[in-house]
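Novice: next one to model:
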Amino acid sequence: MIELLTPQEVERARPAGRFVGDTLQALRERIRVGTNLLEIDEWAARMIEARAAVSCYVDYAPSFGRGPFGHVICTSVNDAVLHGLPHDYALQQGDLLSLDLAVSVDGWVADAAVTFSVGGWACEGDRRMVEATERALEAAIRVARAGNRVGDLSHAVSRVLSGAGYRVNTDFGGHGVGSTMHQDPHVPNQGRPGTGPRLRPGMLLAIEPWVMADTDQLTVDDDGWTLRSRTGARAAHSEHTVAITTGDPVVLTRPSGA
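Specialist: Sure thing, here's the model as predicted:
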């Protein structure tokens, strides 16, 4: 079922989006070469506690994982692209790090992800790949309007990613959010315009383009969670939570001042 929020409920969801966006920005600014992934998880946990918010990940135990997840943030490094389980690893110069955070504030969920290079870009290919996911995300946001369809969002994502030379995996993609983290509709990163559920005011969608440098095939770590490229190629992931309104789309998870 697709959850539709009233305009008042969308307003009440804004603090969750702001918190997620600001937390990811604060973590990004704090992370340095030598930062341990478990430190990042601890920092995020303290921020969540200070806000009296609730992590959507700690008790998360879907059928595809080996749950519960047990941490508050996903930390995916280099060839890991999704659901990276924080572990004892100190980040190195040029590591490509994706942070994915979903939190409930006052009963409303927001979900976002960023990818960046630690201590400077290791290669131009990393920068281009991250920028491709960011451009794909913005392209999807531009068509996230009432009356359009989910396939329009998916097509906008795939047009950018495929146009940049990347293969697109459709096993995992975006999704609805609201009072819970994962809801209908599924928002794949590839699709045909004019297909899928129609976008309606009050829908909250987590749109999340992700790619791997030279493949669309995944493998799963022994931890049962971390998804990596099958070839060992590096990967990137960008995500925002977007509210469908009667007018322009509203990106709830942009950091304050962005």
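
Novice: contacts, neighbours, all on C-alpha from now
Specialist: Noted.

Novice: what sits against Pro249?
Specialist: Shown here is Pro249, whose contacts under the criterion CA atoms under 8 Å, 6 or more residues apart in numbering are Ile141, Arg142, Ala144, Arg145, Val242, Ala243.

Novice: what do you get if the cut-off is 6 Å, keeping everything else the same?
Specialist: The contact partners of Pro249, by CA atoms under 6 Å, 6 or more residues apart in numbering, come to Ala144, Ala243.

Novice: next, the second sequence, to be compared with the first:
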Amino acid sequence: MINIKTAREIELMKNAGRLVGETLKLLESQIRPGISTLALDKIAEEFIMEHGAIPSFKNYNGFPGSICASVNHVVIHGIPSKAVILKEGDIISVDCGALLQGFHGDAARTFRVGQVSEEADRLIKITEESFFKGLEQAKVGQHLGDISAAIQKHIESNGFSVVRDFTGHGIGRDLHEAPSIPNYGTALRGPKLRAGMALAIEPMVNVGLYHVKVLEDNWTTVTRDGKLSAHYENTVIITEDGPLITTLL
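Specialist: A predicted model of the protein is given here:
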């Protein structure tokens, strides 16, 4: 069942989303060659807790970090580590969630570490653009498949591939709620969008093939061909006046 949020619940979700956006902005200012992903994790955790919230990911099904820090060919769920040191030319996808006043915000960005390759730069750009192509369809009366199809079309028309094994999701009191939101699919399919739906829309895009594998830690997910991957996500509320992004400052 897809939960429909009340006006009061939407206000609380906006607060949680704003904190996630602020956390990602803070991390962006700290990302540089020589910093470890564990150091970034500690910065995020302290900032979230200083604002009276709890990191959504910490201990979620046993995940050890407060953020997911996924470098280069890591697609999602990279575990923060003092052994992973960022270097010039890397890209890092940071996924961040916060639980505030009973509701979650969830967002992800892929950041450049110094100067990156033309290919990496274009991957990040197209991944972000694909989210906004999907957002154009996030209106009352449209179908969930309209979002998925728009994302897939933009990604594939630019020569990249869409990860199939993981999807976006509903969000609210729980970090993951119905419905699942694939980043590929067919327009005019799936449930109709209604005001009050809260969706975490999150394209995951690969330079090479879309196939991924999960490593032995049961979290870290990498591209099978070892090529770069990028991730872009926001929490979106469907309203009568159009989509409201809670996690974008």
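
Novice: now do the contacts for Ala138 of the second structure.
Specialist: With contact taken as CA under 6 Å, 6+ apart, Ala138 of the second structure is in contact with Pro243.

Novice: how about Gly208 of the second structure: what's its closest non-neighbour residue?
Specialist: Closest residue to Gly208 of the second structure in three dimensions, ignoring its sequence neighbours and counting by CA to CA, 6 or more residues apart in numbering: Lys227, at 5.8 Å.

Novice: any idea how far the aligned partner of Ala198 of the second structure in the first structure lies from Val58 of the first structure?
Specialist: In the first structure, the residue paired with Ala198 of the second structure is Leu204, using TM-score structural alignment. Counting by CA to CA, to the nearest Å, the gap between Leu204 of the first structure and Val58 of the first structure amounts to 22 Å.

Novice: same question for Ala90 of the first structure.
Specialist: In terms of CA to CA, Ala90 of the first structure sits 22 Å off from Val58 of the first structure.

Novice: now swap in Thr170 of the first structure and tell me
Specialist: Thr170 of the first structure is 25 Å from Val58 of the first structure, where distance means CA to CA.

Novice: same check, this time on Arg32 of the first structure
Specialist: Counting by CA to CA, the gap from Arg32 of the first structure to Val58 of the first structure is 25 Å.

Novice: likewise Leu37 of the first structure?
Specialist: From Leu37 of the first structure across to Val58 of the first structure, the span is 16 Å (CA to CA).

Novice: which one's more surrounded, the two?
Specialist: Each of Leu37 of the first structure and Val58 had its neighbours counted (other CA atoms under 10 Å), and the higher figure belongs to Leu37 (24 against 15).

Novice: mind listing what's buried along the longest helix seen in the second structure?
Specialist: Using DSSP state H to define each element, the second structure has its longest helix at helix 7-30. For helix 7-30 of the second structure, a neighbour-count test (16 or more other CA atoms under 10 Å) marks 9-10, 12-24, 27-28 as buried.

Novice: so that helix corresponds to what in the first structure?
Specialist: When helix 7-30 of the second structure is compared against the first structure (TM-score structural alignment), it corresponds to residues 7-30.

Novice: rewinding a little: for the longest helix of the second structure, name the packing helices and strands.
Specialist: strand 103-112 (3 or more CA pairs under 6 Å, 6 or more residues apart in numbering; DSSP states H and E).
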